[in-house]
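>>> Okay, predicted coordinates and the sequence, questions at the end:
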Amino acid sequence: MQNLTALSLKTEQGKLQVLDQTLLPHRQQWLNCATVAEMVGMIKKLQLRGAPAIGIGACLLLAVRAEQGVSREQLRQDAEILRAARPTAVNLMNNIDSMLKALSEPDYANAAVACAEALFFEDVALCQQMAGHGAALVQPDEQLLTHCNTGGLATAGVGTALGVINLAHQQGKNIRLWVDETRPLLQGGRLTAWECQQLGIPYQLICDNMAAMLMARGQVDRIFVGADRIAANGDFANKVGTYSLAVLAQYHQVPFYVVAPHTTVDLNCPDGSVIPIEQRDGNEVRGVSGGFGQSIWAPEDAPVFNPAFDVTPASLVTGWVLDTGVYSKADIASGVLKQFA
């Protein structure tokens, strides 16, 4: 396998390494990933996160193991274990399906390596295409807002929503960005803020519950978020808190865009009600933990409801920014997403 490098993934001399995102922004530590159990653990702990990055990371591991001589049957079993690691992120399922096809080839090891490399480079290209389409929507001097982390840490390329924002910044549009902290795991505060500093994007970090006030004051011109799965009718699942932003955006008449590659579209989901929503450990809400340590502020046995994602209905979306273009509500209603069958 050739050496590949992304912000959160890299392969060197036939070995896979993952940047531990739970230690950011204060520590950058690369972890070796050689087994399926290690990959599943990294995904569940969110050491590796972001729908595209999860799918690509899982496939790179399968390719590394194929190159090491692991049997076809074992790799198929590995693939099914990896598929179940993050139920909401459809990119993982789609990428695993591609790898399973490769594993059916007579020379399955070389086919698996070629497939994983192709998926990596495909995502890089898709990110560039999304960035171009989305940045064209941004006007000079606009104040933008985003939620969670959708940059290079979440993909093999420049990112989805943050890729759009970064390109608008590179184009000299004099933008400013409001970054939601993104409770309960603070991906905005820990990760997006870190990426913005690396990229030189002017930003301010806000608590999630401050977005409404900013919109009411006219200090948000446009919102860009990512997606982990888009249903056939345009409903989409994204990090919990996205739905709230969409409701606020409609009330305040702020354009609201979802940015994702076409590989995030799941035509097997007719609408958002059938998208599986991952429930996570209650300790994530009772307190906070990361490279800075751990703090618990709630009673240790406090009952917790902790969905990792929520579903935003298509009726609240201004436009869907995919690698193939920008689509309106009318486009979605006409069934434009069926082209990705």
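It's in. Residues are numbered from 1 along each chain as shown.

>>> okay, CA-based contacts and neighbour counts for the rest of this
OK.

>>> so when I look at residue 179, I'm seeing a helix, right?
No: counting by DSSP: H, G, I helix; E, B strand; the rest coil, residue 179 is located in no helix; its state is strand.

>>> any idea how far it is from residue 21?
Per C-alpha to C-alpha, to the nearest Å, residue 179 is found 18 Å from residue 21.

>>> and here's the other structure:
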Amino acid sequence: MQRDARFLQAENVRLSENGDSVIIIDQTQLPGAVKYLELRTDVDFYDAILKLKVRGAPAIGICAAFGYYIMARRIAEADPVCGYEEFCHRLQDRKEYLNSSRPTAVNLSWALNRMEETLRNHEEASLQEILEILEEEAIAIQQEDIEMCRKISGYGLSLLKDGDGILTHCNAGPLATSVYGTGLGPLILGREQGMNFHVYSDETRPLLQGARLTSYELQKAGIDVTLICDNMASLVMKNGWIQACLVGCDRVAMNGDVANKIGTSGVAILAKYYGIPFYVLGPVSTIDRTCSTGADIPIELRKPEEIKEMFYEKPMALSEVKCYNPAFDVTDHELITAIITDRGICRPPYTQSLAALFGVETPNRSVE
């Protein structure tokens, strides 16, 4: 298949040249080493998503879409004369298995559902034609993400000034998407245009993605970055060093509540207190139209070892000490200055501005 040149710009998640596997950067190895993994089976994809070898809501969705295609290809190779309904049934089982890997990021289920809908829309096609169609759809999902990231970055940059101090939490750069990123996209785009920012990157517990990934990406992009511990955010705000907070998102409810990496809510509360704009950036695919409020968002709980043992030579707590280790929290819509999407900047009230993104006419749309 002749692939768009833009497709080749994304190196963190990509289809192999012969199309029989997916190649990802193993984000658990960064920043110490850049290692690539080849995913071939449903277990490979499940493990990569569960263990955050690939992470970031858009990147998870892209990986899942490619995974769906690869799983379809495996079924067809094992049984070339498989009937359409049996083919769909076998693929449905693998889809549900992959979808169970992480519950919070809506892009996972969104991408898998989109691939399944594509399959169901081509019942009359041959098995070979279906595989080609699914491959094209997965590539389209990634190419759309590239364009969405460019648009989000442009909208976000319009809210910033040269020389601004920025606080970010977790990682929402190219590694979490395709190019530019969401939360980091305006900074990278601005740097390309000659603008300068000073970014304070929260280390972001429990997996230190701000330390390992965000500071890595910003440093490589030539952006002035200072790594801080999560509990230092209040001080740098009080010192007047922060003019805006930029974060990504894993799921957005229709009232504007947002799920993002644990600690995001605390940053938003501090920003509100110090009068600092708090911006959430993400593609429209991250908005869950079935989710009314943040109370409806499932929160993933992870193993206590990630707090007590990971990144340490020796355990930092007694083995019998209990741990509460949620991967995400929900930031209340009242704390959010704007939600920046690929279709525009949404302002409060979010029940109206988010609905307007989907063509639902309401008074006071509040979309720029």
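Received, thanks. None of these values were measured; they are calculated from a predicted model.

>>> May I ask you to name the longest helix in structure 1?
As assigned by DSSP state H, the longest helix anywhere in structure 1 is helix 108-135.

>>> Onto which residues of structure 1 does stretch 209-219 of structure 2 map?
Counting by TM-score structural alignment, stretch 209-219 of structure 2 lines up with residues 187-197 of structure 1.

>>> err, stretch 285-301 of structure 2, not the other one
Going by TM-score structural alignment, stretch 285-301 of structure 2 sits over residues 263-279 in structure 1.

>>> Please list the outside residues in contact with that stretch.
Here stretch 263-279 of structure 1 makes contact (C-alpha atoms under 8 Å, 6 or more residues apart in numbering) with 86-91, 94, 227-237, 305-313, 337-338, 340-341.

>>> buried set for that stretch?
Within stretch 263-279 of structure 1, the residues scored as buried using 16 or more other C-alpha atoms under 10 Å are 263-267, 269, 271-272, 275-277.

>>> same thing with stretch 11-25 of structure 1?
Applying 16+ other C-alpha under 10 Å to stretch 11-25 of structure 1 flags 11, 14-25 as buried.

>>> repeat for stretch 96-107 of structure 2
Neighbour-count burial for stretch 96-107 of structure 2 flags 98-99, 101-107 (criterion: 16+ other C-alpha under 10 Å).

>>> and the residue nearest the centre of structure 2, what is it in contact with?
Centroid check for structure 2 by C-alpha atoms, centre = their mean gives residue 57 as the closest residue, at 2.3 Å. Taking C-alpha under 8 Å, 6+ apart, we find residue 57 of structure 2 in contact with 105-108, 176-177, 249-250, 286.

>>> ok, those vs residue 37 of structure 2, which is closest?
Using C-alpha to C-alpha, residue 176 comes nearest to residue 37 of structure 2 of the contacts of residue 57 of structure 2, at 16.0 Å.

>>> what about the closest one, distance to residue 88 of structure 2?
Plainly put, residue 176 of structure 2 is 30 Å away from residue 88 of structure 2 if you go by C-alpha to C-alpha.

>>> Who has more neighbours out of these two?
Neighbours were counted for residue 176 of structure 2 and for residue 88 using other C-alpha atoms under 10 Å; residue 176 has more, 26 against 18.

>>> which position in structure 1 aligns with that one?
Residue 176 of structure 2 maps onto residue 154 in structure 1, by TM-score structural alignment.

>>> and what of residue 104 of structure 2?
Per TM-score structural alignment, residue 104 of structure 2 is aligned with residue 88.

>>> just the helices in structure 2 please.
For structure 2, the helices defined by DSSP H cover 42-50, 57-78, 84-99, 106-120, 127-157, 185-192, 209, 215-220, 233-238, 264-274, 305-308, 350-357.

>>> Give the equivalent position in structure 1 for residue 165 of structure 2.
For residue 165 of structure 2, the aligned position in structure 1 is occupied by residue 143, per TM-score structural alignment.

>>> Report the contact partners of that match.
So residue 143 of structure 1 contacts 175-178, 219-222 (C-alpha under 8 Å, 6+ apart).

>>> Pull up the gap between residue 276 of structure 2 and residue 240 of structure 2, please.
10 Å.

>>> Which of the two has more residues huddled nearby?
The residue with more neighbours, out of residue 276 of structure 2 and residue 240, is residue 276; 17 against 11, by other C-alpha under 10 Å.

>>> Wait, that one touches residue 246, no?
No: Residue 276 of structure 2 is beyond contact range of residue 246, at 10.7 Å (criterion: C-alpha atoms under 8 Å).

>>> Matching residue 61 of structure 1 against structure 2, which residue comes up?
Matched by TM-score structural alignment, residue 61 of structure 1 corresponds to residue 67 in structure 2.

>>> Could you do residue 33 of structure 1 as well?
In structure 2, residue 33 of structure 1 lands on residue 39 (TM-score structural alignment).

>>> residues contacting the residue lying closest to its match once chain neighbours are set aside?
Closest residue to residue 39 of structure 2 apart from its sequence neighbours, by C-alpha to C-alpha, 6 or more residues apart in numbering: residue 22 at 5.1 Å. By C-alpha under 8 Å, 6+ apart, the contact set of residue 22 of structure 2 is 13-16, 38-40, 63, 66-67, 70.

>>> what do you get if the cut-off is 6 Å, keeping everything else the same?
14-16, 38-39 (C-alpha atoms under 6 Å, 6 or more residues apart in numbering).

>>> of all these, which comes closest to residue 119 of structure 2?
Closest to residue 119 of structure 2, out of all of the contacts of residue 22 of structure 2 and judged by C-alpha to C-alpha, is residue 15, at 19.1 Å.

>>> Counterpart of that closest one over in structure 1?
Checking TM-score structural alignment: residue 15 of structure 2 goes with residue 11.

>>> surely that match meets residue 4?
Yes: Residue 11 of structure 1 lies in contact with residue 4 (C-alpha atoms under 6 Å); the separation is 5.1 Å.

>>> circling back to that earlier point, so the nearest residue to the match of residue 61 of structure 1 once chain neighbours are set aside versus residue 61 of structure 2, what's the distance?
Closest residue in space to residue 67 of structure 2, ignoring its immediate chain neighbours: residue 45 at 6.5 Å, by C-alpha to C-alpha, 6+ apart. In this view, residue 45 of structure 2 and residue 61 of structure 2 are 11 Å apart by C-alpha to C-alpha.

>>> Give me the more crowded residue out of these two.
Neighbour comparison, residue 45 of structure 2 and residue 61: the larger count goes to residue 61, with 29 against 26 (by other C-alpha under 10 Å).

>>> Good, we can wrap up now.
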